[in-house]
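Participant: pasting a predicted model and its sequence here:
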Amino acid sequence: MWDPAAYLTYGDLRGRPFHELVARIPAERPRRVVDAGCGPGNLTVTLARRWPSARVEAFDSSPEMVEAARAQGIAATVADVVDWTPEPDTDVLVSNATLQWITGHADLLRRWAGLLPSGAWLAMQVPGNFDAPSHVLTRRLAASERWRTRLADVSLRGADAVGAPEDYADLLADAGCTVDAWETTYVQRLEGDDAVLEWISGTALRPIRAALADADWETFRGELAELLAEAYPQRADGTTWFPFRRVFVVARTP
C-alpha cells in the first residue's frame, strides 16, 4: 500500500523533476495527455493547465493514490502500466518516477514508442540513486543476520533498476525516435531529524514496511536511522544535504 500523505511530505522536492521534464515537451495542442503512474495527482493537475484543450488521462496501480488523485478533481483510474495501452490519439505520454518499479521497463518503453501516433511525445524520469548510501545501507541492513530471514521475500532494487541516459537514448533512437536524454543530481536540503530516513520511508522502504510487524518495523527504522545519520550528517542548522540523481528522457516518435 502507498501512503499519499507520506509521499507528499516533501512534495515540492519530489515535484521539481516532473516540472523540469514537462518543460522539455514542446507539444502545442495535444489531443490526449496521459500521466502513467499519476500518484496522488498533485502534479497531474498541472498537465491540464499546461494543455487546457487536451483530454487528460491518469492512472496508477495504487488504489490509495488514485483515491487521492480523485480528491484533486482528476478522473484517475486504477491500472498497471505493464498492461496499459495508449489510445490512438495519445499525443503526450508522461511517466514520472514510476518505471523504476518495473523490471524490464525497457521493453515497455519500446512498446509504447511503437504504439504512439506519429509525432507523439514520450517523456519519463526515474530515480538514478540506487547505488547511493541511502539504498546501499538499506540493502545491507536487510541482508544482515538479524533481518535476512524476516525479509527473505522482499526484493530491494539495486543499481541495475534503471539505465543510464545513453541507454534510454539508444533504445528510443533505435525505435526511430528523436531523443533528448540527460541526468541531474539535485542536492536536496532536507529539514528535521532523520530526514533521509523520512524521505525513503515514503518510497524505497515500502516493501520492508509491508513485510514487518509494527514492532519489528520500528526496530529496523531505528537501526537504519543510525546508519543514515553517519552517511548523511545533520548540519548545525538542523538540515541535511541529500544528493539525489535523476535520469530524464524526452522522445518524439517518427
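Facilitator: Done, it's in. Numbering: from 1, shown residues only.
Participant: every contact and neighbour count from this point should use C-alpha atoms.
Facilitator: Noted.
Participant: would you list every one of the helices in the protein?
Facilitator: Per DSSP state H, the chain carries helices over the ranges 4-7, 11-22, 44-50, 63-71, 105-115, 133-142, 165-174, 195-201, 206-211, 214-231.
Participant: can you tell me the centre-most residue of this structure?
Facilitator: Note on the chain: the residue nearest the mean C-alpha position is Ala97, at 1.7 Å, using CA atoms, centre = their mean.
Participant: wait, that one sits on Pro127?
Facilitator: Yes. Using CA atoms under 8 Å as the test, Ala97 is close enough to Pro127 to be in contact (6.5 Å).
Participant: coming back round to it: dump the helices of the chain into a markdown table; add mean neighbour count and distance to Val33 as well.
Facilitator: Compiled in a markdown table, the helices of the chain are given as follows (neighbours: other CA atoms under 10 Å; distance: least, CA to CA, whole Å):
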| stretch | mean neighbour count | distance to Val33 |
| --- | --- | --- |
| helix 4-7 | 16 | 23 |
| helix 11-22 | 16 | 11 |
| helix 44-50 | 16 | 8 |
| helix 63-71 | 20 | 16 |
| helix 105-115 | 17 | 14 |
| helix 133-142 | 18 | 33 |
| helix 165-174 | 18 | 20 |
| helix 195-201 | 20 | 29 |
| helix 206-211 | 16 | 29 |
| helix 214-231 | 15 | 39 |
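Participant: between these, which gets nearest to Phe242?
Facilitator: Evaluated with CA to CA, the helices of the chain place helix 195-201 nearest to Phe242, the distance being 7.1 Å.
Participant: now the closest one: how far from the chain's centre is it?
Facilitator: Averaged C-alpha coordinates place helix 195-201 at 15 Å from its chain's average position (CA atoms, centre = their mean, to the nearest Å).
Participant: contacts only, for Tyr242.
Facilitator: For residue 242 the amino acid is Phe, not Tyr. Tyr186, Val187, Gln188, Arg189, Leu190, Val196, Tyr232 (CA atoms under 8 Å, 6 or more residues apart in numbering).
Participant: quick one: contacts for the first one?
Facilitator: Meaning Tyr186. Residues touching Tyr186, when contacts are defined by CA under 8 Å, 6+ apart, comprise Phe242, Pro243, Phe244, Arg245, Arg246.
Participant: for comparison:
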Amino acid sequence: MPTWDPAVYERYKAYRDRPALDLLTQIPRDLDPAEIWDLGCGTGEHTVVLSMRHLDANVYGLDSSAEMLAQARKRDAQVAWIEGDIAAFAPATPPDLIFTNAALQWLPDHGRLFPRLVETLAPGGVFACQIPVQFETTHHRIIRETAADGPWAETMADARPTAPAPRMERYYDWLSPLCDSVDLWTTAYIHVLEGDDAVLDWLSGTSLLPYVEAVAFEPELKAGFLAELRRRLTEQFPRREDGTTLLPFERRFFVARRR
C-alpha cells in the first residue's frame, strides 16, 4: 500500500466525497446495524457519517495509514479507529454493515477478497463498496505508458498494474452465491478541475503514489518522470476556454446483502 498524505488526498474533497455519499444512499433503509466497519476509512469522514446515522451501533474505522488515522481520531472519539490491513480483516463479531469506499482497488485477487469479506457478515448484513475504474481509463493508460518509456522504466516496473480489473459480471458471479441480492452499477463523473496541472494534481493524491514512491530516492528520475507525464496529460486534457480542465472519472459500485 502507498504512503498517504491526508492534505494532498483531500485537496479535491468534494469530488472524492460524492461517490461515497452516493454509495451511502443505496444502503438498504431497513438495515439496523449493530456492528459497522468502514474498511479503508482514510481520514474518517464517512465513518463519522455512519456513526451519526446509527447512534447505537459499534462503529470501527480500519486503515493501514497511521497518518490518515491521526486525522480521523480528531473527528470522533466514539468510533474505534484501528490501524490494520484489509487483507487480514477478521472481525471478532460478524458485522451487519461493511462499508468500503475507494480502497479495495489496491488489493489483489478480488475473486477471493470480495467473497471472503461478505462471508464475515452476519446473516442479512450488507456489503457496500465503491472502487474507481483505473486500468481502462485514458489517464491511467498515460501513466503506464510514461512509466514504461524512459530511464525510470526499470525502477517503476513493479508499480505498473499488468491487467485490468475483472468485468462487473465476474463480481456478480462471485457475490451471488452468498447473497440474497446483488446490486451493481457504474457511474461516470466529470470532474471540473482548476489549476495549471489539474489532472496531475488530482492523480498525485492517489494513483501516482506507487510510481512516485518507486523513485522517491532518485530525485532526477522523479523530476524527469513527472515532467514527461505533465506534458502528456496536458496534451490529452487541454484547459477549456474558462481555464478549467475536465477529467472523466468512472467508478464501480456494489451493494450485496448476505443470505
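Facilitator: Arrived safely, thanks for sending. Keep in mind it's a predicted model, so treat the numbers as computed, not measured.
Participant: TM-score them against each other, please.
Facilitator: With the length set by TM-score structural alignment, normalised by the length of structure 1, the two chains reach a TM-score of 0.94; 252 aligned residues with a CA RMSD of 1.6 Å.
Participant: which one in structure 2 is aligned with Pro233 of structure 1?
Facilitator: Following TM-score structural alignment, the counterpart assigned to Pro233 of structure 1 within structure 2 is Pro238.
Participant: distance check, that match against Val199 of structure 2.
Facilitator: Distance from Pro238 of structure 2 to Val199 of structure 2, counting by CA to CA, to the nearest Å: 10 Å.
Participant: which residues are in contact with both of these two?
Facilitator: Thr245.
Participant: quick check: end-to-end length of stretch 107-123 of structure 2?
Facilitator: End-to-end distance for stretch 107-123 of structure 2: 25 Å, by CA to CA.
Participant: can you pull the contacts of the counterpart of His140 of structure 2 in structure 1?
Facilitator: The criterion is TM-score structural alignment: under it, His140 of structure 2 has His135 as its aligned partner in structure 1. Contacts for His135 of structure 1 were tallied using CA under 8 Å, 6+ apart; they are Asn129, Gly158, Ala204.
Participant: who's in contact with the first one?
Facilitator: To tie it back to what came earlier, the one meant is Asn129 of structure 1. By CA under 8 Å, 6+ apart, the residues touching Asn129 of structure 1 are His135, Ala159, Phe244, Arg245, Arg246.
Participant: same check for those, but in structure 2.
Facilitator: For both residues aligned by TM-score structural alignment, their matches' CA atoms under 8 Å, a contact is called conserved when the aligned residues also meet in structure 2; among the contacts of Asn129 of structure 1 this holds for His135.
Participant: and the contacts of Asn129 of structure 1, which two are the farthest apart?
Facilitator: Across those, the two lying at the largest distance from each other (CA to CA) are His135 and Arg246, at 14.4 Å.
Participant: close enough to count as contact, Ala198 of structure 2 and Thr245?
Facilitator: Yes. Because the distance of 6.6 Å satisfies CA under 8 Å, Ala198 of structure 2 is recorded as touching Thr245.
Participant: next one: the counterpart of Gln26 of structure 2 in structure 1 from Val94 of structure 1, what distance?
Facilitator: Taking TM-score structural alignment as the alignment basis, one finds that Gln26 of structure 2 is matched in structure 1 by Arg24. The gap separating Arg24 of structure 1 from Val94 of structure 1 is 11 Å, by CA to CA.
Participant: so between the two, which is more surrounded?
Facilitator: Neighbours of Arg24 of structure 1 and Val94, each counted by other CA atoms under 10 Å, are more numerous for Val94; the result is 25 against 13.
Participant: who's in contact with the aligned partner of the more buried one in structure 2?
Facilitator: With the correspondence set by TM-score structural alignment, Val94 of structure 1 lines up against Phe99 in structure 2. Phe99 of structure 2 makes contact with Ile36, Trp37, Asp38, Leu39, Phe127, Ala128, Cys129, according to CA under 8 Å, 6+ apart.
Participant: most neighbours, which of these?
Facilitator: For the contacts of Phe99 of structure 2, neighbours tallied by other CA under 10 Å; top is Phe127, 27 neighbours.
Participant: and the counterpart of that one in structure 1, what is it in contact with?
Facilitator: Phe127 of structure 2 maps onto Leu122 in structure 1, with residues paired by TM-score structural alignment. For Leu122 of structure 1, the contact set (CA under 8 Å, 6+ apart) comprises Val92, Leu93, Val94, Ala113, Val249, Val250, Ala251, Arg252, Thr253.
Participant: out of the residues you listed, which one sits closest to Glu57 of structure 1?
Facilitator: Proximity of these to Glu57 of structure 1 (CA to CA) peaks at Leu93, which lies at 9.4 Å.
Participant: would you confirm that that closest one contacts Ala123?
Facilitator: Yes. Counting by CA under 8 Å, Leu93 of structure 1 does reach Ala123; the two are 6.2 Å apart.
Participant: what lines up with Thr43 of structure 2 in structure 1?
Facilitator: So Thr43 of structure 2 corresponds to Pro40, using TM-score structural alignment.
Participant: its match: how many residues sit nearby?
Facilitator: Pro40 of structure 1: 28 surrounding residues under other CA under 10 Å.
Participant: residues contacting it?
Facilitator: Contact analysis of Pro40 of structure 1 by CA under 8 Å, 6+ apart lists Pro4, Met65, Val66, Glu67, Ala68, Ala69.
Participant: and the aligned partner of the last one in structure 2, how far from Gly205 of structure 2?
Facilitator: Structural alignment places Ala69 of structure 1 opposite Ala72 in structure 2 (criterion: TM-score structural alignment). Ala72 of structure 2 is 17 Å from Gly205 of structure 2, where distance means CA to CA.
Participant: again, but for Gly125 of structure 2
Facilitator: Look at Gly125 of structure 2 and Gly205 of structure 2: by CA to CA, they are 32 Å apart.
Participant: what's the nearest residue to the residue nearest to the centre of structure 1 if we skip its chain neighbours?
Facilitator: Val126 (4.6 Å; CA to CA, 6 or more residues apart in numbering).
Participant: now do Leu221 of structure 2
Facilitator: Setting aside the residues directly before and after it, Leu221 of structure 2 is nearest to Trp152 in space (CA to CA, 6+ apart), at 5.8 Å.
Participant: number of residues surrounding the residue opposite the one you found in structure 1 once aligned?
Facilitator: Counting by TM-score structural alignment, Trp152 of structure 2 lines up with Trp147 in structure 1. The local packing count at Trp147 of structure 1 equals 15, with neighbours defined by other CA under 10 Å.
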